[in-house]
Structure formats: structure tokens, C-alpha cells
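Undergrad: sharing a sequence plus its predicted fold:
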Amino acid sequence: MAKEELPGVLILDIGGTHGVLENLAVLLRKHFHLITMKEFLENKEEISKKIQSVFVFEYRPTIDRELLESLPNLKVIANSGVGVDHLDLKMISSFGVKVTNTPHAVADPTADMGMALMLASARRLVEGCQIAISPDTKHFAVDWLGVEVTRATLGIIGMGSIGYKVAQRARAFNMRILYHNRNRRRKEEEEAVGAHYCEKMEDLLQQSDFVMLVVNLTPETHKLIGKKELGLMKPTATLINISRGAVIDQDALVEALQNKVIRAAALDVTYPEPLPRDHPLLKLNNIIITPHIGTATIQAMHMMAEEAIANMLAVLNGHPIPSEVFPK
């Protein structure tokens, strides 16, 4: 099929700071005619009717009313990744446009990242690396200690597919696993990973050595963890966030870390991203911050693109949609 006959998909760009990765563009080109935002803006009148899909990669391009009004034949917005808090689902739906995401591709790498952050924080790996390579190091201190993950209590807030995979991994460390979720898991699922349900999040916070946040960002979960919740945690506890930055009140977290209300934090997400270079979180030594890399693996990127392609093709061909996201 000639390029012009393939359905048009709008992307921000290919390569560069924010564009779709080159190898993912190769996958997309097998099924779609790729149109960059630059090409679209330079020739809106001719190109707008060719665009039937938008592929959102790393939150871009921005989907606003103006863009939707300029794409009369748009049928689907395919988000690469599971979180869709950057998309106004009700507004998009009002244009008769479907939204899809890629939940299957992200679960394993994000769960791996949660475990990596927990282990790195517990054993102070970042500090340890800095000591080991510092030109000023003459000897290793014998009183430089971390804490153990094995047999510790892990509290998982959000027991969807990612949270459950975290529990599967934590079980191998003989951890006591507590979880809080809107809906309780089936008894067989709980027993399979040895997880105990906490109806009240407060009970989980009070008992856990490590608290891991694995929730979607919604109005209900915005600043879910604030001063009150941090105060309920053990002073020896660590807070880990692999969901979205705004799930935590960052001002309250700064205060809690400075005053040793909790032992440490490990964050793969913040708000904004990246943080301003003078942000107080960046000045603390009891925190690890990584650049939102929960799904940043070669395999996950490839799987997300394939999942997004399958979603777009399903919509365009009138087939059942593997991963549709509905407005609430």
C-alpha cells in the first residue's frame, strides 16, 4: 500500500528531545502515514482530513480543543503508557473520539522499577556509589548502614496490575505484604502472593516499613499522601512513588524528610518533571529521584508501540478495542 493510502497518524516529531524514537517510528510506518506536528501546522487545510489517529508519546502532542476541532476525521487517540491524566477524556469523547492506552506493556518494567527503588533506598546504593568513587575517600566507614528489605513489611497503595506484580516480586523477599485498594482482590489472588487487605489506608501506613504508591492520578488521589499521612508512617519507613508526582504533597514530603518524620523517600515521578534545579527535594541526602523511567526499557517501548498500534488499527477497522479508556 502506498504511503498516501495508509491512514494518517499525527505525532509530535521523530527523534529530538520530545519526538517518537526512531525505531518506534519504523514500527508505526508499517501501518500508518506519519505526519509530524510541524508538517500539519504548515499545511493544515490539505493534511487535516488525512489524520485519523494521534499517537501520544511522552505526553505529546498536547491534545486540546483547538487540535480536535481541526481534525474532522480523527477517530482515536492512542496513548503510549497507562496513565491518561494528561488527557481530558470527557472533552475528547464529546468529539466522538476513542482513547486507548497500553496497560499490558507497562506492568512488568514499572514493578521492576518499584523494587529497584526500594532496594536502592534501603541499602543506600546512590550514596554508596558516591562514596566508592569519590577521590576524597580514604576508607569505608564501618557504621555506614542501611536497612533490610527481606522480611520487612511492604504496604502497596493501589493493587492493580502493577501493584500486584510488585507483590509477586516482594514475596520472593519473604516480605509481609499489606495493600489498600478501592476494590479488594479475590481471596485466591491474595493468597497467591500472601497479601493482606487493609480497608483503611491509615492501618497500612502505620504498619509498613516501605510504602509504595501505585495509583492512577485522579482528583481523589491528588495529594493522597500529605502531612497527616506521612505523620502516620514509622520514623524508620521509606516512601516509594512509581505512579504520578502529584499523588504526594511535595512540600509536606520535604518537611517530613528534613525533620526525620520518615527515614527516606525514593521517587521515579515528581511535579513538575524535572524539578526546578533549586527545589528543596534536590538538596536532601535521604531521597533518591529518578527521571520517570519506570517504563524506559527497550522491550517496554517496543511493546507499548505495538500495543498502541493494535489499538489504533482496531478502532479504524471497527474491531473490538484491546485497551480502551472511558471517561468517568
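TA: Cool, the structure landed.
Undergrad: C-alpha only now, for contacts and for neighbours.
TA: Will do.
Undergrad: quick one: end-to-end distance for stretch 186-204.
TA: 19 Å (Cα to Cα, to the nearest Å).
Undergrad: how about stretch 185-200?
TA: By Cα to Cα, one end of stretch 185-200 lies 15 Å from the other end.
Undergrad: pull out the buried residues from that stretch.
TA: Arg185, Glu190, Val193, Gly194, Ala195, His196, Tyr197, Cys198 (16 or more other Cα atoms under 10 Å).
Undergrad: repeat that for stretch 84-92.
TA: Val84, Leu87, Leu89, Ile92.
Undergrad: how long is that stretch from one end to the other?
TA: End-to-end distance of stretch 84-92: 12 Å, with Cα to Cα as the criterion.
Undergrad: and for that stretch, what's in contact with it?
TA: Applying Cα atoms under 8 Å, 6 or more residues apart in numbering, the external contacts of stretch 84-92 come out as 59, 63, 65, 68, 98-99, 101, 216-218, 326-328.
Undergrad: before we move on, what about stretch 312-325?
TA: By Cα under 8 Å, 6+ apart, the list of residues contacting stretch 312-325 reads 52-53, 75-78, 98-103, 310-311.
Undergrad: try stretch 53-71
TA: With Cα under 8 Å, 6+ apart as the criterion, stretch 53-71 contacts 7-12, 18-20, 37, 48-49, 51-52, 74-81, 86-87, 91-92, 95, 308, 312.
Undergrad: this is the other structure I want to compare:
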Amino acid sequence: MPTLLITRPLPEPVVAAARAGFDVTLREDTRPLDALELREALLSFDAVLPTLGDLFSAEVFADVPRPRARLLANFGVGYNHIDTAAAHAAGIMVSNTPGAVTDATADIALMLILMTARRAGEGERLVRSGRWEGWHPTQMLGLHVSGKRIGIIGMGRIGQAIARRAHFGFGMEVVFHNRSPLADPGLPATQVTMAEAMAADVVVVAVPGGPATRHLIDAEALAHMRPHAIFVNIARGDVVDEAALVKALQKGQIAGAGLDVYEFEPRVTPALLHMENVTLLPHLGTAALEVRTAMGLMAVDNLTAWAAGRTPPNLVTPPPAG
């Protein structure tokens, strides 16, 4: 029976499914693998089920020239913590869990839009503080999102799910920027330049993480936003230059931001913590039991296919050489 390391505690149905086909070692620590554990994982197990923060970098693979592991079955759609080119060069396949995360992540995007636009976090803090003096007509006026324009950066599965919710649920006009032309986004939506998408009333980033999108949202991109607009990131933290975002907020260049991910996660840029117009969530994108279970079972499906000599259904294609 092939050996498998599961790097974090997972829902019990996932662990049970894994044990049915693998000799499982379940790591109980909720923190990412450290430098030594990363290398030992490649040397000691036939397969590894890692997740966000388990940094399988090129340096890790270079230190283990003859790995025992042959598959990294990532728990999550994002896999920018794994250098897929280095893994491929080492003879290790990488898979992920797309699809299972789509709706839950899109829901969090809408939550952040509404919380930030309607100042919900600020309002809850006011009530809890005991300083609320009662309703009055001009108290805590926010942005009414119905009928506004939403700009979506990255129109993949999650971007399209956000667009459907925004358009059909709130009557929003959808514009989007995508790295490749999209003939049919599945709803009334217009593909535009990055600058035009950033000039919408609400901007949501839904691109994959990785070197190609690091700091995609920088000072130049934020300069296209308008003073009443809000910015939301449910993608990966390093897609946004957090220092540039802080400056845009401090200068009143944009009205607010809603973040579920952070550039230096789990550390949050201190200035953001003190801004009332910023909604901060602890990476809740897929934090529902049924969703995390579905993600884990998809990872196990990838493992099971590999163990049977088949191609994992969600195999990640390594980037082209050079």
C-alpha cells in the first residue's frame, strides 16, 4: 500500500477515504511544513497531500535530488506554493482541486463587497463598543451596490461565479479583464482593458497566484480606481502590492477594501489593521465543512487515480521551459 503524508488536519471523511487506499501519516500540526519537514516529506513518502503554505520551492527540490514522492496532491485550487516546474523536473506530478471551491469563494467575494460597501465591519464594531447612539438619517452612509458596475480581474470559474451573483443578484453591469479573449462568459459581460476594469465602482481580483500575477495590482493599477470605489481580493495575497494598496487607502484614492488574503499571510500589514474602511477576513474563502470535504475527496481522487496507474483527473500542467 503506498504511503501518504497528509500535512494538516482534514475533515474525517477525507482522512477515512485516504486510509482506504493508502498507508496514511496524518500530521496534526495546523502550521505549514517547516524546511526540514518539506524535505523529509519528499524523501519518506510515496505521495504527499499538501496545502497552502507548504512551500515546495525550487530549493527544496534541489536539496532532494532523488525523491521518493511521485505526486503532490494539493488541497486547494491555488498551488503557487509549489514550484511546478521544479517538481516536474524531479519527476513529481502535481494536482489540485478546482471546481469544489468555486461557489464558496464567490460567496466570500460578495460578502466582502457588501461588508465593505455598507460599512458592516465598522458598524458592528460601533455597536459592540457601546458607542452607538441610535439611528439617524446620515449615519454611516455607504455605497449602494445594486445597479453599479463591477470590474472583475480574471474571468475563470470563480470570476464567472462572482459575475453571475453580481449581475443576476444585484443587477450590476459586469466588465472584466482576462489575459486571453473570452468569447462567452456565460452572462451579459464586456471584456475590457485592465484600466477600464479597474475604473469600475467595485473591483474584484480573481486571478490565479504565481510569478505571472505577483503584484498585478500595483500603484499603477490602483491609480485607475475612483474615490468612491471599493477593492476586493479573494485570489492570492501577493497578487496585490499591499504597500501600494495602503497608500491608495490613506490618500483617499479609493473608498475601501475587502481582503480575505494577504501578501505576507498570516501577517497582515499593520496599517490595514487600523483602517475602519477595510474589511479583513482570515482566509475564509472555502471555510465550510462540505466544501473542505469536497476539496479533500477530490485530492483523494487524484491520489487514487495515480496509485492505479492512471493520470490524476486534476493534473497541473507545468509551465513551459524557459
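TA: It's in. Everything numeric in this text was worked out from a predicted model, so none of it was measured.
Undergrad: hmm, back to that, buried ones among the contacts of stretch 53-71 of structure 1?
TA: Counted by 16+ other Cα under 10 Å, the contacts of stretch 53-71 of structure 1 give 7-12, 19-20, 48, 51-52, 74-81, 87, 92, 308, 312 as buried.
Undergrad: among the residues you listed, which are located in helices?
TA: Counting by DSSP state H, these place Ile92, Ala308, Met312 in helices.
Undergrad: the first one -> structure 2?
TA: Under the alignment (TM-score structural alignment), Ile92 of structure 1 pairs with Ala87 in structure 2.
Undergrad: try Val142 of structure 1
TA: Per TM-score structural alignment, Val142 of structure 1 is aligned with Pro137.
Undergrad: with Gly128 of structure 1 instead?
TA: That one, Gly128 of structure 1, aligns with Gly123 by TM-score structural alignment.
Undergrad: looks to me like that match is in a helix.
TA: Yes. Gly123 of structure 2 sits within a helix when classified using DSSP: H, G, I helix; E, B strand; the rest coil.
Undergrad: ok, it - how many residues close by?
TA: Other residues within reach of Gly123 of structure 2, judged by other Cα atoms under 10 Å, total 16.
Undergrad: do the one 4 residues further on as well
TA: Taking other Cα under 10 Å as the neighbour definition, Val127 of structure 2 ends up with a count of 12.
Undergrad: measure it to Ala20 of structure 2 for me?
TA: 50 Å.
Undergrad: what's near enough to touch Arg149 of structure 2?
TA: Counted by Cα under 8 Å, 6+ apart, Arg149 of structure 2 has contacts Met172, Glu173, Val174, Val175, Ala200, Asp201, Val202.
Undergrad: same deal with Ile225 of structure 1?
TA: Val247, Ile248, Asp249.
Undergrad: again, only this time at 6 Å
TA: Ile248 (Cα atoms under 6 Å, 6 or more residues apart in numbering).
Undergrad: now do the one 5 residues further on
TA: Leu230 of structure 1 makes contact with no residue, according to Cα under 6 Å, 6+ apart.
Undergrad: which residue lines up with it in structure 2?
TA: Using TM-score structural alignment, the partner of Leu230 of structure 1 in structure 2 is Leu222.
Undergrad: do Pro291 of structure 1 as well
TA: Under TM-score structural alignment, Pro291 of structure 1 pairs with Pro282 in structure 2.
Undergrad: that match - nearest residue in space that isn't next to it in sequence?
TA: Asp260 (6.0 Å; Cα to Cα, 6 or more residues apart in numbering).
Undergrad: any idea how far that neighbour is from Leu249 of structure 2?
TA: Taken as Cα to Cα, the span from Asp260 of structure 2 to Leu249 of structure 2 is 17 Å.
Undergrad: Ala106 of structure 2 too?
TA: In terms of Cα to Cα, Ala106 of structure 2 sits 24 Å off from Leu249 of structure 2.
Undergrad: look at those two and report which has more neighbours.
TA: More neighbours surround Ala106 than the other of Ala106 of structure 2 and Leu249, with 25 against 22 (other Cα under 10 Å).
Undergrad: which part of structure 2 matches stretch 311-323 of structure 1?
TA: Against structure 2, stretch 311-323 of structure 1 falls on residues 302-314 (TM-score structural alignment).
Undergrad: quick one: end-to-end distance for the matching stretch.
TA: Stretch 302-314 of structure 2 has its terminal residues 7 Å apart, counting by Cα to Cα.
Undergrad: cool, stretch 209-224 of structure 1 as well?
TA: 18 Å.
Undergrad: likewise for stretch 272-289 of structure 2?
TA: Stretch 272-289 of structure 2: ends 29 Å apart by Cα to Cα.
Undergrad: which of the three states applies to Gly296 of structure 2?
TA: Assignment for Gly296 of structure 2 (three-state DSSP): helix.
Undergrad: so what's it up against?
TA: Val14.
Undergrad: who wins for neighbours among the contacts of stretch 84-92 of structure 1?
TA: Result: Val99 is most packed of the contacts of stretch 84-92 of structure 1 (other Cα under 10 Å), 27 neighbours.
Undergrad: that one contacts Ile77, correct?
TA: Yes. With contact defined as Cα atoms under 6 Å, Val99 of structure 1 counts as touching Ile77 (4.9 Å).
Undergrad: buried among the contacts of Arg149 of structure 2? Make that a ChimeraX selection.
TA: Selecting only the buried members of those in ChimeraX, with burial defined as 16+ other Cα under 10 Å, works like this:
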select :172,173,174,175,200,201,202
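Undergrad: go through the contacts of Arg149 of structure 2 and flag the ones preserved in structure 1.
TA: Counting by both residues aligned by TM-score structural alignment, their matches' Cα atoms under 8 Å, those that remain in contact in structure 1 are Met172, Glu173, Val174, Val175, Ala200, Asp201, Val202.
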